[in-house]
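A.B. asks: Fold the following and give me the result.
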Amino acid sequence: MSRATRRVDYWQDPAAPKPTSRKTSASVFVRDEAGRLLLLKRVDNGLWTIPTGGVKKGETVGQAGVRECREETGLDVEVTGLVGVFSTPDHVIVYLHGDRVDEVRQPINICLRARVIGGEVAPEPAEATDVRWVPPETLDEYPIHPALRARIDHGLTESVPFID
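C.D. replies: Purely as a prediction, here's the structure:
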């Protein structure tokens, strides 16, 4: 999708458009030694999120998570585990290019645990306007979509992977 594409997320909204596709994405749940969580502010909708993006042809879910984290934050990570698989039909994403709907997607997200092994925080301007290490007790201060917050909350409170 073009970087000029806008994204509108729906959550448990009966008026949301019907999905036209499903696509797998990988996200990474990264904490530092102090227990803070890596968040970035998305360019396409202004919401805070963990590094997330689509799995490309020819790569594994783990490779996608590592790549997306590097692209969006400048940090290199290694995968250490699984937060869960999130595929609820309650979450629908509409991608718009101008006023034209490009796609209406019901996502399938595989959220991975990861740790930083290198790099420096340097948000890619086309991906993120800000990258921060956020103490979990301050998460309510950040606008985070409910679907993403479910991943984060599970990662913070559970060691057994979530599957829906």
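
A.B. asks: C-alpha only now, for contacts and for neighbours.
C.D. replies: Noted.

A.B. asks: Identify the residue nearest the geometric centre of the chain.
C.D. replies: The residue at the geometric middle of the chain, judged as the C-alpha nearest the mean C-alpha position with CA atoms, centre = their mean, is Thr52 (3.2 Å).

A.B. asks: compare with the first, here's sequence two:
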Amino acid sequence: MKHERAAGCAVVRETRQEPLFLLVRSRKGFWGIPKGRAKKGEHDIDTAIRELREETGISTFFVVSGFRTRFSYIHGDGEKRARKTVTAYLVKTHSVRAVISREHTAFRWVSYEKAMQMIAFPNARRPVSLAHRFLTTSRKTIALQEKVYTAVRRIPKGYVVSYADIARRCGSSPRTVAQILANNHDPRVPCHRAVSSSGAILGYNRGAKEKERLLRKEGVMVTHSRGRGSVIARSAYDRK
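C.D. replies: Prediction:
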């Protein structure tokens, strides 16, 4: 049997009453999360973000760290029969309107209970079920993540900011900020622009060498001391 790799997002929009989940309906009439097949050489998170944009038109969103799950299902007949494994992430958005692709016929924002009724297959319910539980138990953590990622995305190219600076603006500790950035899934968040107070290159989930490469590419001066890279640049928050 052929194996296929795909990725998608459990998309959540907070309301005063309760969180609502975005479901899309396929041309075969099945409801589920936005998802799609991975391209060759594409990372799961890149696939998930691309498919979210292509299938819903939503471009403003926040990928929640600490949540990732997988589910599989069989589709097709005969020689086309295949097992598809989907990696799902949790995404929060403030967007209400979705512009669905030709692959789908409708979208709906629904409560968790309604989503469980609308999604026909138990394994396809897994991302929404686990996302709902994660939202319930990690609400404060998710809110802090969003603050930190928003702050980091405002750092311009060519500048770095210390974890301590970010922590002060987000009401947290430098250690917590470093941990949040180290666990980030979203490639749109330039975590490499955050450094220690001494300028040392630390806490990047793709490794110190990759962090140094990205900073050099953006024009940040990097010097080495005793084998550890130290970054020298003015804080973006100091620019007036």
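
A.B. asks: if we can go back for a sec, in structure 2, point me to whatever sits opposite the residue nearest to the centre of structure 1 in the alignment.
C.D. replies: Residue-level alignment of Thr52 of structure 1 against structure 2, with TM-score structural alignment as criterion, gives Lys35.

A.B. asks: ok, and the closest non-adjacent residue to its match?
C.D. replies: For Lys35 of structure 2, ignoring the flanking residues on the chain, the nearest one in space by CA to CA, 6 or more residues apart in numbering is Gly8 at 3.8 Å.

A.B. asks: again with Leu38 of structure 1
C.D. replies: In this structure, Leu38 of structure 1 finds its nearest non-sequential neighbour in Trp133, 4.7 Å apart by CA to CA, 6+ apart.

A.B. asks: circling back: is the match of Thr52 of structure 1 in contact with Leu52, as I believe?
C.D. replies: Yes - when contacts are counted by CA atoms under 8 Å, Lys35 of structure 2 is listed as touching Leu52 (6.9 Å).

A.B. asks: Surely the residue nearest to Lys35 of structure 2 touches His43?
C.D. replies: No - under the contact definition of CA under 8 Å, Gly8 of structure 2 does not touch His43, with a separation of 11.8 Å.

A.B. asks: Give me the more crowded residue out of these two.
C.D. replies: Of the pair Gly8 of structure 2 and His43, Gly8 is the one with more neighbours under other CA atoms under 10 Å, namely 29 against 12.

A.B. asks: Tell me which residue of structure 1 matches up with that one.
C.D. replies: Correspondence of Gly8 of structure 2 to structure 1, assessed by TM-score structural alignment: Ser27.

A.B. asks: To which secondary structure element is the residue mapped onto Gln106 of structure 1 from structure 2 assigned?
C.D. replies: Alignment note: Gln106 of structure 1 maps to Arg83 in structure 2; criterion TM-score structural alignment. Applying DSSP states H and E as the criterion places Arg83 of structure 2 in strand 82-92.

A.B. asks: What lies in contact with that strand?
C.D. replies: Here strand 82-92 of structure 2 makes contact (CA atoms under 8 Å, 6 or more residues apart in numbering) with 1-14, 35, 44-45, 48, 61-65, 67-76, 127, 131.

A.B. asks: where do the helices sit along structure 1?
C.D. replies: Listed in chain order, the helices of structure 1 (DSSP state H) span residues 61-73, 146-157.

A.B. asks: Onto which residues of structure 2 does the first one map?
C.D. replies: Yep, that's helix 61-73 of structure 1 we're talking about. Per the alignment by TM-score structural alignment, helix 61-73 of structure 1 matches residues 44-56 in structure 2.

A.B. asks: Give me the mean distance between the matching stretch and structure 1.
C.D. replies: For stretch 44-56 of structure 2, the mean distance to aligned residues of structure 1 following superposition is 1.0 Å (mean CA distance after the TM-score superposition for structure 1).

A.B. asks: contact partners of that stretch?
C.D. replies: 6-9, 34-39, 58-59, 87-89, 98-101, 103-104, 185-187.

A.B. asks: again, only using 7 Å
C.D. replies: Outside stretch 44-56 of structure 2, the residues within contact range by CA atoms under 7 Å, 6 or more residues apart in numbering are 7-9, 34-36, 38, 58-59, 87, 98-101, 185-186.
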